[in-house]
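Peer 1: 3D model of this:
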Amino acid sequence: MTYETVRETDPAVADALTGERKRQNDTLAMIASENHVSEAVMEAQSSELTNNYAEGYPEGRYYGGCEYADDVESLAIERATELWGAEHVNVQPHSGSQANMAVFTAILEPGDTILSLDLTHGGHLSHGHPANAAGKLYDVEHYEVDEETGRLDYAGLDDLAHSTDPDVIISGFSAYPRTVDWEAIQETADAVDAYHLADIAHITGLVAAGEHPSPVGIVDFVTGSTHKTIRSGRGGIIMCSEEHADDIDSAVFPGIQGGPLMHNVAGKAVGFGEALDPEFEAYAAQVVENGEALGEALKANGLTLVSGGTDTHLVLVDLRPSHPDTTGKDVEAALEETGIVLNANTVPGETRSAFNPSGVRAGTPALTTRGFEAKEMREVGDLIADVIDAPDDSTVIEHVSARVDELTDANPLYE
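Peer 2: Sure, this is the predicted structure:
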């Protein structure tokens, strides 16, 4: 993609787009929530459907001219249903956060109580952080991981649920590297007569491929992102039983959104179709294997991983035991100078600000898409550790940068 037409109209934007394409080609994307979609997904997302207003749902639109929008959305729904086995799927949310808010709108009243994982322990802003709309509209209580093990404290969650009597319990995470026991949390939800929402934003692809247990059919509502490990058009998704279908659909539209972004829905449809190919199962298995390899390399270099490792696509490094004076932002900046892009992240028992926390989070989906296997991931882990050990050493930075250049050249992205 050369952006020649954009350049004729707007050279400044064309320069930025060209620069971003080069940046992605020349760097190692290790932000756990990022991935590289196919050229087919990008082409679908830039289609004429961006011109189409399709308020409503297939066969029930408020405007005319939606026959092809109906075709695309119906395909996305059918493919999502096959991927995750849900009775009902809504593919219109603009993001995972929008999907969560739609569920809240469908089942809660202002002042109702949410019980969710604390942000510093791996939760997400949209699960009720005070800065988020959910935190302003609802009363929020948080459960935590066990700080000794870094794993979810299911007994503590159960105790807290019984003492706070929540209206909904949220499972799922933004920075939790272990398998979630959906059944255990559902037992607690049943015991306190609460809804259970499982947010699988990070692991949609791993669940679809059978690399992580699925909450579908166990919990009341499942939300997720469609652009992380599932590698389709950017946006959100909601899955539920037929019992809640009408409430969810009306909560999305007209509850919290107007016209759906049909070009993004087209990208979802294409990406879901790609995920139905048997090759996607091999991809997802490699994502998990690469996560394990990355974690092993980091540990071998003396770094401390929250929970001791990973079962998924991400690792969370607690810098405090080995590098108490180094912050996550220090590491993030030093690594970005070498071409390795990941993010600073809070860790359980965080003692610093969320803006400059004590950990870093790294993920394997994008590098796996690029063709990296366990051998390359171990080397990347070594390179990351080298920079963490000496973030101000120009010789180390130059060496790692040179090796990143070799790795990106050997594994081209968009040619």
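
Peer 1: C-alpha from now on. contacts and neighbour counts both.
Peer 2: Will do.

Peer 1: helix/strand/coil for the most centrally placed residue in the chain?
Peer 2: Here the mean C-alpha position of the chain is nearest to the C-alpha of residue 202 (Cα atoms, centre = their mean), at a distance of 3.2 Å. Assigned by DSSP: H, G, I helix; E, B strand; the rest coil, the conformation of residue 202 is coil.

Peer 1: cool, the one 5 residues further on as well?
Peer 2: When states are read from three-state DSSP, the local structure at residue 207 comes out as helix.

Peer 1: Also residue 317?
Peer 2: Residue 317 - assigned by three-state DSSP - is strand.

Peer 1: Can you name the residues that contact the nearest residue to it once chain neighbours are set aside?
Peer 2: Nearest residue to residue 317, sequence neighbours excluded (Cα to Cα, 6 or more residues apart in numbering): residue 305, at 4.6 Å. Shown in contact with residue 305 (Cα atoms under 8 Å, 6 or more residues apart in numbering): 295, 298, 299, 315, 316, 317, 318.

Peer 1: Run a quick neighbour tally on the fifth one.
Peer 2: The local packing count at residue 316 equals 27, with neighbours defined by other Cα atoms under 10 Å.

Peer 1: hang on, the earlier thing: distance of the residue nearest to the centre of the chain from residue 364?
Peer 2: Residue 202 sits 11 Å away from residue 364, taking Cα to Cα, to the nearest Å as the criterion.

Peer 1: cool, and residue 179?
Peer 2: 16 Å.

Peer 1: Between those two, which has more neighbouring residues?
Peer 2: residue 364 (33 against 15).

Peer 1: ok, back up a step: most neighbours, which of the contacts of residue 305?
Peer 2: residue 315 (29 neighbours).

Peer 1: hang on, that one packs against residue 150?
Peer 2: No: counting by Cα atoms under 8 Å, residue 315 stays clear of residue 150, with 11.8 Å between them.

Peer 1: Next, the second sequence, to be compared with the first:
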Amino acid sequence: KYAEGYPGKRYYGGCEIVDQSEQLAIDRACELFDAEYANVQPHSGAQANMAVFFSCLNPGDTFMGLDLSHGGHLSHGSPVNSSGILYHPVAYHVNEESGTVDYDEMEQLAKQHRPKMLIAGASAYSRDWDYERMRDIADEIGAILMADIAHPAGLIAKGLLNDPIEFCHIVTTTTHKTLRGPRGGMILMGEDFENPWGQKTPKGEIKMMSAIINSAVFPGIQGGPLEHVIASKAVAFGEALTDPYFEYILQVKKNAAIMARAFMDKGYKVISGGTDNHLMLIDLRSKFPDITGKVVENTLVKADITINKNMVPFDSRSPFQTSGLRVGTPAITTRGMKE
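Peer 2: The predicted structure follows:
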């Protein structure tokens, strides 16, 4: 059934049950992440990101995100994505020697380009993030700091990684991956705040960011929410609040650490020298310079081992061939694998 709007403020009648399920998802998300605000309607992580872009930027505005070829995500400024088409992205990078985010370069670029928004987060990065330093950089130039925690959300929720809620104005995530819920997205804020651009309500009051983000999601970029998925999100958040989930996600992290060590012991280069989260990026050039990630991916799938080819920082190959692999442990941990 259609349920355009939000709990208690729908455009259709007969939404009493979906109001209850959506409010349950919101309440559980806020409890899980110690947040004051949650929007559980985004259909995906990319939709959640786009809603934040719509909320904080005007077309042509400058923002900063991690370079796609260094582990960033399409929705953080790729030229083939709406984020790179409608807005002006400036990319920061990882340090070639350490394989970790170069915060000094980030700060220099931020002062040079003065973006309106700075994005923390990646799709192929195995280390924790220094949200506190990024907030200092953002505050110095008057920028919004957004964290996309789609990959490590489960680890963050259970206190196993640095918490972006404490330092970032806005946090986005998917609800699958390490949260083990249905495919979908979500937007969080540790504390609601007045929008810094002075947008006002019809009554002349300064709009809160929660109202601006809600309007960006609906009716800004989406119509009716997927209430069957939102009910599943509520179930997943409930599971993530339990002790068995903590045991699971802790095992995910342990498995990733020992797997990364095993690859390095066999002579493979793991970017950044290991992992803090659930995944690792393996540079094949260190051991098999003539073999591409595509070849390895296609070979392993014949043995029912699913990994994905992935570019590594400073890769000379295309994203359709790649010199690396991205490997993660959430799925095999769900199946019961331990160290």
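
Peer 1: List the TM-score for the superposed pair.
Peer 2: The TM-score (TM-score structural alignment, normalised by the length of structure 2) is 0.94; 323 aligned residues with a Cα RMSD of 0.7 Å.

Peer 1: which position in structure 2 aligns with the residue nearest to the centre of structure 1?
Peer 2: In structure 2, residue 202 of structure 1 lines up with residue 151, judged by TM-score structural alignment.

Peer 1: Wait, its match touches residue 175, no?
Peer 2: No: the criterion here is Cα under 8 Å, and residue 151 of structure 2 misses it with residue 175 at 9.3 Å.

Peer 1: Please identify the residue in structure 2 that aligns with residue 237 of structure 1.
Peer 2: Match for residue 237 of structure 1 (TM-score structural alignment): residue 186.

Peer 1: any idea which element its match lies in?
Peer 2: Element membership of residue 186 of structure 2, judged by DSSP states H and E, is strand 185-189.

Peer 1: one step back: map the residue nearest to residue 317 of structure 1 onto structure 2.
Peer 2: Using TM-score structural alignment, residue 305 of structure 1 pairs with residue 270 in structure 2.

Peer 1: gap between that match and residue 71 of structure 2?
Peer 2: For residue 270 of structure 2, the distance to residue 71 of structure 2 - Cα to Cα - is 13 Å.

Peer 1: Quick one: residues contacting residue 116 of structure 1.
Peer 2: Neighbours of residue 116 of structure 1 in contact, by Cα under 8 Å, 6+ apart: 123, 127, 128, 140, 141, 142, 143, 169, 170, 171.

Peer 1: again, only this time at 7 Å
Peer 2: 127, 141, 142, 143, 169, 170, 171 (Cα atoms under 7 Å, 6 or more residues apart in numbering).

Peer 1: try residue 184 of structure 2
Peer 2: Contacts of residue 184 of structure 2 by Cα under 7 Å, 6+ apart are 42, 43, 44, 45, 174, 175, 176.

Peer 1: And the second one? What does it align with in structure 1?
Peer 2: For residue 43 of structure 2, the aligned residue in structure 1 is residue 94 (criterion: TM-score structural alignment).

Peer 1: what's near enough to touch that match?
Peer 2: 235, 236.

Peer 1: quick one: secondary structure of it?
Peer 2: coil.

Peer 1: Give me the mean distance between the longest helix anywhere in structure 1 and structure 2.
Peer 2: Across structure 1, the longest stretch assigned as helix under DSSP state H is helix 278-300. Following the fit onto structure 2, the mean deviation recorded for helix 278-300 of structure 1 is 0.8 Å by mean Cα distance after the TM-score superposition for structure 1.

Peer 1: packing partners for that helix?
Peer 2: Packing contacts for helix 278-300 of structure 1, counted by 3 or more Cα pairs under 7 Å, 6 or more residues apart in numbering; DSSP states H and E, involve strand 314-318, helix 365-369, helix 374-389.

Peer 1: Go again with 6 Å.
Peer 2: The contact analysis (3 or more Cα pairs under 6 Å, 6 or more residues apart in numbering; DSSP states H and E) places helix 278-300 of structure 1 against helix 374-389.

Peer 1: starting at the chain centroid, how far to the helix it packs on?
Peer 2: Helix 374-389 of structure 1 has its C-alpha centroid displaced from the chain centroid by 23 Å (Cα atoms, centre = their mean, to the nearest Å).

Peer 1: Over to stretch 156-168 of structure 2?
Peer 2: So, by Cα atoms, centre = their mean, the centroid of stretch 156-168 of structure 2 is 12 Å from its chain's centroid.

Peer 1: And for that stretch, what's in contact with it?
Peer 2: Contact with stretch 156-168 of structure 2 is made by 33, 131, 132, 145, 146, 155, 190, as judged by Cα atoms under 6 Å, 6 or more residues apart in numbering.

Peer 1: If you rank the residues you listed by neighbours, which is first?
Peer 2: residue 146 (29 neighbours).

Peer 1: which residues of structure 2 fall in helices?
Peer 2: According to DSSP H, the helices that structure 2 contains are 16-33, 45-56, 82-86, 103-113, 131-141, 153-157, 209-215, 227-240, 243-265, 293-301, 330-334.

Peer 1: could those go into CSV alongside distance to residue 170 of structure 2?
Peer 2: Shown next, in CSV, are the helices of structure 2 (distance: least, Cα to Cα, whole Å):
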stretch, distance to residue 170 of structure 2
helix 16-33, 12
helix 45-56, 8
helix 82-86, 17
helix 103-113, 18
helix 131-141, 11
helix 153-157, 14
helix 209-215, 9
helix 227-240, 19
helix 243-265, 24
helix 293-301, 35
helix 330-334, 25
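
Peer 1: most neighbours per residue, which of these?
Peer 2: For these, the largest average neighbour count (mean count of other Cα atoms under 10 Å) is found in helix 153-157, namely a mean of 25.

Peer 1: That one vs structure 1, average distance?
Peer 2: Looks like 0.7 Å for helix 153-157 of structure 2 (mean Cα distance after the TM-score superposition for structure 1).

Peer 1: on that earlier part again, so who does the match of residue 202 of structure 1 touch?
Peer 2: Residue 151 of structure 2 neighbours (Cα under 6 Å, 6+ apart): none.

Peer 1: cool, residue 112 of structure 2 as well?
Peer 2: Per Cα under 6 Å, 6+ apart, neighbours of residue 112 of structure 2: none.
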